[in-house]
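Colleague: coords please:
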Amino acid sequence: MVRLEIKNLKFSYNSKPVLKNISMEVSPGKVTAVIGPNAAGKSTLLKCIAGILKPEGSILLDGKEINNFKRENLTRAVSYLSQESSTRAVLTVFEGVLLGRIHSLSWRVSDEDLKAAWNILRSMDIHKLAKRYLNELSGGQRQMVSIAQALVREPKVLLLDEPTSNLDLQHQLEILELIRGLTIERKISTLIVLHHLNLAARYADELVILNNGEVYASGKPSVLTPETLRSIYGVNARVTLDDHGIPQITPISSVRSKHLA
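Modeller: Predicted coordinates for the structure are as follows:
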């Protein structure tokens, strides 16, 4: 189990602040969803945690700065799926997923690696695609393979940037069920960027709402109030609770509608 802590994180593109004093925690066995409007800094936050960007502030794994990890150890502990997950490599689906085990692969592929790749394909019900080439797949199928590649590594920290963006509703629900189940079972610290607020409310234990590069609010899904939705997203919305106490959001209108009429 690895706890992810972020303290006073700052990042700028060409001297323009994108992230401003971000502080948050992601606990093992919990799914934390990062939500917010476009250009709030959500993807940038994940890239900073993954070590792709170099921010100011602290990113800690069980109290140890990620800058103090060897690259191979960080790659083993943290699995990151970006929005830009396309590949031009001529690989089969099985080979592509197997590459997710790159930290353990040597000249000889172990039975354990082969079993892990096959098991994740079966759990996601895409094992029938195993012999297909990646460049033959639809966008949604490639997205499923990318998610499988992130999960097969059995990471301690899982970073997912809009993993359901190219999927139909059925696969969105199945993937989020799978991610949540594995997060609990393997005690993963999972941080996921989502645009779909109802899915975020249903599958996340904690929400972090970013706006203009800052944490506007964080906590249980109950932070999604009509006032928050109006302030952050500029929409009038109805928020009701289902039988499990999970917020259900029904957009009604843009707050700008009367000005545009």
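Colleague: from here on, contacts and neighbour counts on C-alpha atoms
Modeller: Noted.
Colleague: What is the neighbour count of residue 71?
Modeller: Per other Cα atoms under 10 Å, the neighbour tally for residue 71 reads 12.
Colleague: distance of it from residue 51?
Modeller: 9 Å (Cα to Cα, to the nearest Å).
Colleague: what's the answer for residue 143, then?
Modeller: Taken as Cα to Cα, the span from residue 143 to residue 51 is 22 Å.
Colleague: Those two: who's more crowded?
Modeller: residue 143 (22 against 17).
Colleague: want to put them side by side, so please do this one too:
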Amino acid sequence: MSLLLDGVTVGYRGRPVFEGLTLPPVPAGSLVSVVGPNAVGKSTLLRSIAGLLPVAGRVELTGESLTAMPRPERVRRLGYLPQTLPQAVPLVAYETVFSACRSALGSWTNADTEAAIEAVFDRLGIRHLALRRLSEMSGGQRQMVGLAQVLVRRTPLLLLDEPTSALDLRWQLNVLSAVREAADAQGAIALVASHDLNLALRFCDQLLVLTPSGRIAMGAPEVILTPELLASAYGIEARIERCSRGHPIVLADQALSTG
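Modeller: Below is the predicted model of the structure:
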């Protein structure tokens, strides 16, 4: 299995965000972090792969066009988590995850669905939220429930738009660990838009770096994330060093002058 983007053009009202975007094939089991400053197209890229925006070019999963695929089949193949949090509705968390699972996977029995929900609630550490109403939850708790709605379906492609934005550090680590496990255990491909470069360095196989100038870089994090690329993408003077446990970390020293 692999994800292929070839000659992809997408935009809004005649304003292109990407023109002729071509990336190396992303193999099964990969966790790719899509990074870059605000307004460079991270969300647009994920939405276009998810089939939520008109796209020119090839977007293929294992040789099959995602853009030409009927919606019910596409829903079975990919799980998409938008930036917007699940609405604070009066339904309990278990109901919302059950509904998401059954609407996409009608072939599963109730027993299959219940077992999958129990497993994902346990893995994410949110069993205590199962019978809580979303209207009674914090934004971070609703974000965890939204992630459960995606992970429970065990799709081969995961598109997660800033899944840790409303979470504290403990839950951020928990989420990225769970996504990493899904990629490893299921052979899934996960694209995760993020602003946290250090989490990306810690968990991801590859980085896809988008810059305001339109430059795009993709590859192993420690190879492509150089001081020069950080200056180009973020307008900062920064360096990559290793912590006492050997993990690479980005240290930002100062913002570069825009004058």
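Colleague: Let me see the residues that make contact with the longest helix seen in structure 1.
Modeller: Scanning structure 1 for the longest helix, with DSSP state H as the assignment, gives helix 169-186. Helix 169-186 of structure 1 is contacted by residues 28, 29, 30, 31, 124, 164, 188, 189, 190, 203, 204 when judged by Cα atoms under 8 Å, 6 or more residues apart in numbering.
Colleague: check the fit of that helix onto structure 2 and give the mean distance.
Modeller: Taken over the aligned residues, the distance from helix 169-186 of structure 1 to structure 2 averages 0.7 Å (mean Cα distance after the TM-score superposition for structure 1).
Colleague: quick check, distance from that helix to the centre of its chain.
Modeller: Relative to the mean C-alpha coordinate of its chain, helix 169-186 of structure 1 is positioned 12 Å out (Cα atoms, centre = their mean, to the nearest Å).
Colleague: Go ahead and measure how far the helix or strand that that helix is followed by is from the middle of the chain.
Modeller: Following helix 169-186 of structure 1 in sequence order, the next helix or strand is strand 189-193 (DSSP states H and E). Centroid displacement of strand 189-193 of structure 1 relative to its chain, using Cα atoms, centre = their mean, is 4 Å.
Colleague: And for stretch 184-194 of structure 1?
Modeller: Put simply, stretch 184-194 of structure 1 sits 8 Å off its chain's centre (Cα atoms, centre = their mean).
Colleague: For that stretch, buried residues please.
Modeller: Residues 184, 187, 188, 189, 190, 191, 192, 193, 194 are the ones in stretch 184-194 of structure 1 that count as buried (16 or more other Cα atoms under 10 Å).
Colleague: counterpart of the third one in structure 2?
Modeller: Matched to structure 2 by TM-score structural alignment, residue 188 of structure 1 sits across from residue 188.
Colleague: Check the gap between its match and residue 61 of structure 2 for me.
Modeller: From residue 188 of structure 2 to residue 61 of structure 2 the distance is 11 Å (Cα to Cα).
Colleague: Over to residue 79 of structure 2?
Modeller: 13 Å.
Colleague: quick one: which of the buried residues of stretch 184-194 of structure 1 is nearest to residue 147 of structure 1?
Modeller: Distances from residue 147 of structure 1 to these, taken as Cα to Cα, are shortest for residue 192 (12.0 Å).
Colleague: Now do the helices in structure 2.
Modeller: Using DSSP H, the helices of structure 2 run over 42-49, 71-77, 93-104, 110-124, 139-151, 169-186, 197-203, 221-224, 227-234.
Colleague: Would you mark the buried spots in the last one?
Modeller: Residues of helix 227-234 of structure 2 classed as buried by neighbour count (16+ other Cα under 10 Å): 227, 229, 230, 231, 232, 233, 234.
Colleague: same thing with the second one?
Modeller: Taking 16+ other Cα under 10 Å as the neighbour-count basis, helix 71-77 of structure 2 is seen to contain the buried residues 74, 75, 76, 77.
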